[in-house]
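how would this look folded up:
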Amino acid sequence: MNFPQPLYDAIQNHLYPLMFASVSGAHLYGFASPDSDWDLRGVHILPASEVLGLALPRETVDSDRVVDGLELDLVTHDVRKFMGLMLKPNGYVLEQLHSPLVVFTTPEHAELRELGRRCVTRYHAHHYLGFSAGQWKLLNRDDPPRVKPLLYTFRTLLTGLYLMRTGVIEANLAMLNTEAKLPYLDDLMAQKIAGREKETLTGDLSFYEAEFQRLTGELEQAMEVTTLPAKVEPEVEEELSGLLVRLRMRDQG
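Prediction:
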């Protein structure tokens, strides 16, 4: 897939070597508006000299820029910090890791993806329950309410449900809805894609509230009956540690 040139330029000019960089946000979720910014996420590799020195290492690189009218939000974490997040019930980093919208990759990215699949637990449901609840509150604070937080609410709930049932990370709402078959989602996505990033919501908010409560209940139940493990196996942490050591040592060669 071809991406706007500023994404490639941001990778080329990054302060540190990258393991991977992928697209997140509305473009990944399948409902980007013409004026949506691009969310570029990834993993950088700090040199051992910075990790071992007295100065605090730069674990996160975060920058916003506008290039030729394109808004780009770049966030990368050092590989050690990213691995630590993988070992927690953090669905967001797993979505970045498994995003099909890959702008830059390495063999170690593929290795990390395989380990990421083994980091999924039943408690990742809490991540999606909390995220969806936060988006629902955001929706209700807006006057008038906007389409975007409503789509984020349903996207996170359906991602969580799909993960509990299959063990697979899927963040694209259109793909998720092929199984969920919620007709109103197609209409909401079409409205957002054809409109603006801050497109105003039309329709009965009480209907969407009922759906929010219903899907929240389904995700809570799915967490109880899933076959996913309760915690990550110790072997996974050991393999992540081994990969981290190899990456640090390689950069000293």
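
contacts and neighbour counts: CA atoms only from here.
Fine.

which residues does residue 213 contact?
For residue 213, the contact set (C-alpha atoms under 8 Å, 6 or more residues apart in numbering) is empty.

hmm, I was thinking of residue 42
18, 19, 20, 21, 22, 75, 76, 77, 96, 97 are the contacts of residue 42 under C-alpha under 8 Å, 6+ apart.

again, only this time at 7 Å
20, 21, 22, 75, 76, 77 (C-alpha atoms under 7 Å, 6 or more residues apart in numbering).

do residue 57 as well
Counting by C-alpha under 7 Å, 6+ apart, residue 57 has contacts 50, 51.

Would you mind naming the helix or strand containing residue 222?
Residue 222 belongs to helix 205-225 when elements are defined using DSSP states H and E.

Residue 161 too?
Counting by DSSP H and E, residue 161 is part of helix 147-166.

what sits up against that helix?
Contacts of helix 147-166 (C-alpha under 7 Å, 6+ apart): 122, 125, 128-129, 131-132, 135-136, 138-139, 169-171, 173, 176, 188, 192, 198-201, 215-216, 219, 222-223, 226, 228.

Give me the ChimeraX select line for the residues you listed, limited to the buried ones.
Buried members of the contacts of helix 147-166, defined by 16 or more other C-alpha atoms under 10 Å, are picked up in ChimeraX with:
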select :122,125,128,129,131,132,135,136,138,139,169,170,171,173,176,188,192,199,200,201,215,216,219,222,223,226,228
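
what number of residues lie near residue 17?
Applying other C-alpha atoms under 10 Å, we find 16 residues neighbouring residue 17.

from what I can see it touches residue 44, true?
Yes. The criterion here is C-alpha atoms under 7 Å, and residue 17 meets it with residue 44 at 5.6 Å.

Which of the three states applies to residue 245?
With DSSP: H, G, I helix; E, B strand; the rest coil as the basis, the three-state label of residue 245 is helix.

who does whatever helix or strand residue 193 lives in touch, helix- and strand-wise?
Assigned by DSSP H and E, residue 193 belongs to helix 183-194. The helices and strands touching helix 183-194, judged by 3 or more C-alpha pairs under 7 Å, 6 or more residues apart in numbering; DSSP states H and E, number zero.

Now show me the structure for the sequence below, then we'll compare the two:
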Amino acid sequence: MKILSAHPIEASVRERIMDELSAIEARHDVKILFACESGSRGWGFASPDSDYDVRFIYVHSLDWYLNIEKQRDVIEVPISDELDICGWELRKALGLLGKSNPTLFEWLDSPVIYRQEGWLCDELQALKAEYFSAKKARWHYLSMAKKNFRGYLQGDTVRMKKYLYILRPLLAMLWIDSRANMPPMRFADLAEAMLADQSALADEVNQLLAIKMSAGEAEYGARFLRIHAFIEQLLAQEVAETNSPRPLAQLTSLDRLLYKSVLAEAA
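Just a heads-up that it's a prediction; the model follows:
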């Protein structure tokens, strides 16, 4: 069954985001190598009033990397209207890639790209398989689902968007169990694959998506019975596992990429 999906980025908003990225470069003396849409607009189920969650990776000039003292490696722009913009310095991003950080993997798989340095993104994509940890990703998504379920789905009336913030990580967990690789960022791709033999459940998911994509972020409603039962069944089967990080000895490829990127910016 086809799952509803949309990535609404109006031309005027895209232009505003591109201008803001250029302003960040000038204000912080950095170069943005990659920028994408994260959150609900990237996942494909944004509400009309959803924020634009812009995430980016940037590099400093060579002098910044030759400083002994540790410096700030995150750029955060105060939320303005509907824009939520945040970026990670390249060394930080590569370190998180080496630790199989699922959030960074999602950024790299975003269907909405604002900026990308082609050669760098090609190398990052090639490295994803090398550093992906199924165990760590599974733990990340299961923890996310449990936290949201405890916090938001205990009443008879629930906030509609929270179903998707639980259902999405649980389907990602099922993807990892069956395929041992990183699940797709687009919710529709994930749901179509994992609910292929559950048409009634998929139909109810589409009903939920139709509400989420037409109503406000704060919309409340009655429980979706099939979805709720599906979530409870999966969570009841799960026992949390201790996370085992990947060894630091595998970071050589990332060291080389950092070196190459910084020298490219210095040239």
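
follow-up on the earlier one: counterpart of the next helix or strand after the helix holding residue 161 of structure 1 in structure 2, which residues?
Downstream of helix 147-166 of structure 1, the first helix or strand assigned by DSSP H and E is helix 173-180. Mapped onto structure 2 using TM-score structural alignment, helix 173-180 of structure 1 covers residues 187-194.

related to what we said a few turns ago, what's the mean deviation for the helix holding residue 193 of structure 1 versus structure 2?
After superposition onto structure 2, helix 183-194 of structure 1 sits on average 1.0 Å from its aligned residues (mean C-alpha distance after the TM-score superposition for structure 1).

Show me which pair in the contacts of residue 42 of structure 1 is furthest apart.
Spatially, the most separated pair among the contacts of residue 42 of structure 1 is 22 and 77, at 12.6 Å (C-alpha to C-alpha).

OK, contacts around the equivalent of residue 132 of structure 1 over in structure 2?
Aligned by TM-score structural alignment, residue 132 of structure 1 pairs with residue 145 of structure 2. Neighbour list for residue 145 of structure 2: 166, 169, 170 [criterion: C-alpha under 7 Å, 6+ apart].

what's the closest of these to residue 18 of structure 2?
Lowest distance from residue 18 of structure 2 to the contacts of residue 145 of structure 2 (C-alpha to C-alpha) belongs to residue 169, with 29.9 Å.

Now for the closest one, how many residues are close by?
Residue 169 of structure 2: 23 neighbours (other C-alpha under 10 Å).

go on, residue 196 of structure 1?
16.

Aligned to it, what sits in structure 2?
Using TM-score structural alignment, residue 196 of structure 1 sits opposite residue 216 in structure 2.

hang on, the earlier thing: quickly find the element holding the match of residue 132 of structure 1.
Assigned by DSSP H and E, residue 145 of structure 2 falls in helix 134-152.

now that helix: how far from the chain's centre is it?
Here helix 134-152 of structure 2 is found 14 Å from its chain centre; the criterion is C-alpha atoms, centre = their mean, to the nearest Å.

Can you give me the buried ones in the match of helix 173-180 of structure 1?
187, 188, 189, 190, 191, 192, 194.

ok, the last one to residue 40 of structure 2 distance?
Distance check for residue 194 of structure 2 against residue 40 of structure 2: by C-alpha to C-alpha, to the nearest Å, it reads 19 Å.

likewise the second one?
Using C-alpha to C-alpha, one obtains 12 Å as the distance from residue 188 of structure 2 to residue 40 of structure 2.

Same check on the first one?
Separation of residue 187 of structure 2 from residue 40 of structure 2 (C-alpha to C-alpha) stands at 9 Å.

do the fourth one as well
Counting by C-alpha to C-alpha, the separation of residue 190 of structure 2 from residue 40 of structure 2 is 14 Å.

can you check the third one too?
Residue 189 of structure 2 is 14 Å from residue 40 of structure 2, where distance means C-alpha to C-alpha.

Excluding chain neighbours, give the residue nearest to the residue most central in space within structure 2 in space.
Most central in structure 2 under C-alpha atoms, centre = their mean is residue 106, positioned 3.9 Å from the mean C-alpha point. The spatial neighbour of residue 106 of structure 2 that comes closest, neighbours along the chain excluded (C-alpha to C-alpha, 6 or more residues apart in numbering), is residue 185 at 5.6 Å.

what does residue 58 of structure 2 give?
residue 32 (4.2 Å).

Can you report how many residues neighbour the counterpart of that neighbour in structure 1?
By TM-score structural alignment, residue 32 of structure 2 lines up with residue 18 in structure 1. Close neighbours of residue 18 of structure 1, defined as other C-alpha under 10 Å, add up to 22.

how far away is residue 18 of structure 1 from residue 25 of structure 1?
20 Å.

Residue 248 of structure 1 now?
30 Å.

on that earlier part again, show me which positions of the helix holding residue 193 of structure 1 end up buried.
Those would be 185, 188, 189, 191, 192, 193, for helix 183-194 of structure 1 by 16+ other C-alpha under 10 Å.

just stretch 237-246 of structure 1 next, same as before
So for stretch 237-246 of structure 1, counting by 16+ other C-alpha under 10 Å, buried means 237, 240, 243, 244.

What does residue 40 of structure 1 correspond to in structure 2?
Residue 40 of structure 1 maps onto residue 54 in structure 2, by TM-score structural alignment.

hmm, back to that, what about the residue nearest to residue 58 of structure 2, which SS state?
Of the three states, residue 32 of structure 2 takes strand under three-state DSSP.

what's the answer for residue 68 of structure 2, then?
coil.

got it, and residue 71 of structure 2?
Classification of residue 71 of structure 2 using three-state DSSP returns coil.

how near is the aligned residue in structure 1 for it to residue 81 of structure 1?
Aligned against structure 1 by TM-score structural alignment, residue 71 of structure 2 finds its counterpart in residue 57. Distance of residue 57 of structure 1 to residue 81 of structure 1, given as C-alpha to C-alpha: 11 Å.

For residue 256 of structure 2, give its distance to residue 94 of structure 2.
Look at residue 256 of structure 2 and residue 94 of structure 2: by C-alpha to C-alpha, they are 10 Å apart.

Please apply the same query to residue 11 of structure 2.
31 Å.

now do residue 77 of structure 2
For residue 77 of structure 2, the distance to residue 94 of structure 2 - C-alpha to C-alpha - is 22 Å.

quick one: which of the two has more around it?
Using other C-alpha under 10 Å as the criterion, residue 77 of structure 2 and residue 94 rank with residue 94 on top: 22 against 13.

Quick check: the aligned residue for the more buried one in structure 1?
So, by TM-score structural alignment, residue 94 of structure 2 is matched to residue 83.

Over to residue 17 of structure 2?
Under TM-score structural alignment, residue 17 of structure 2 pairs with residue 7 in structure 1.
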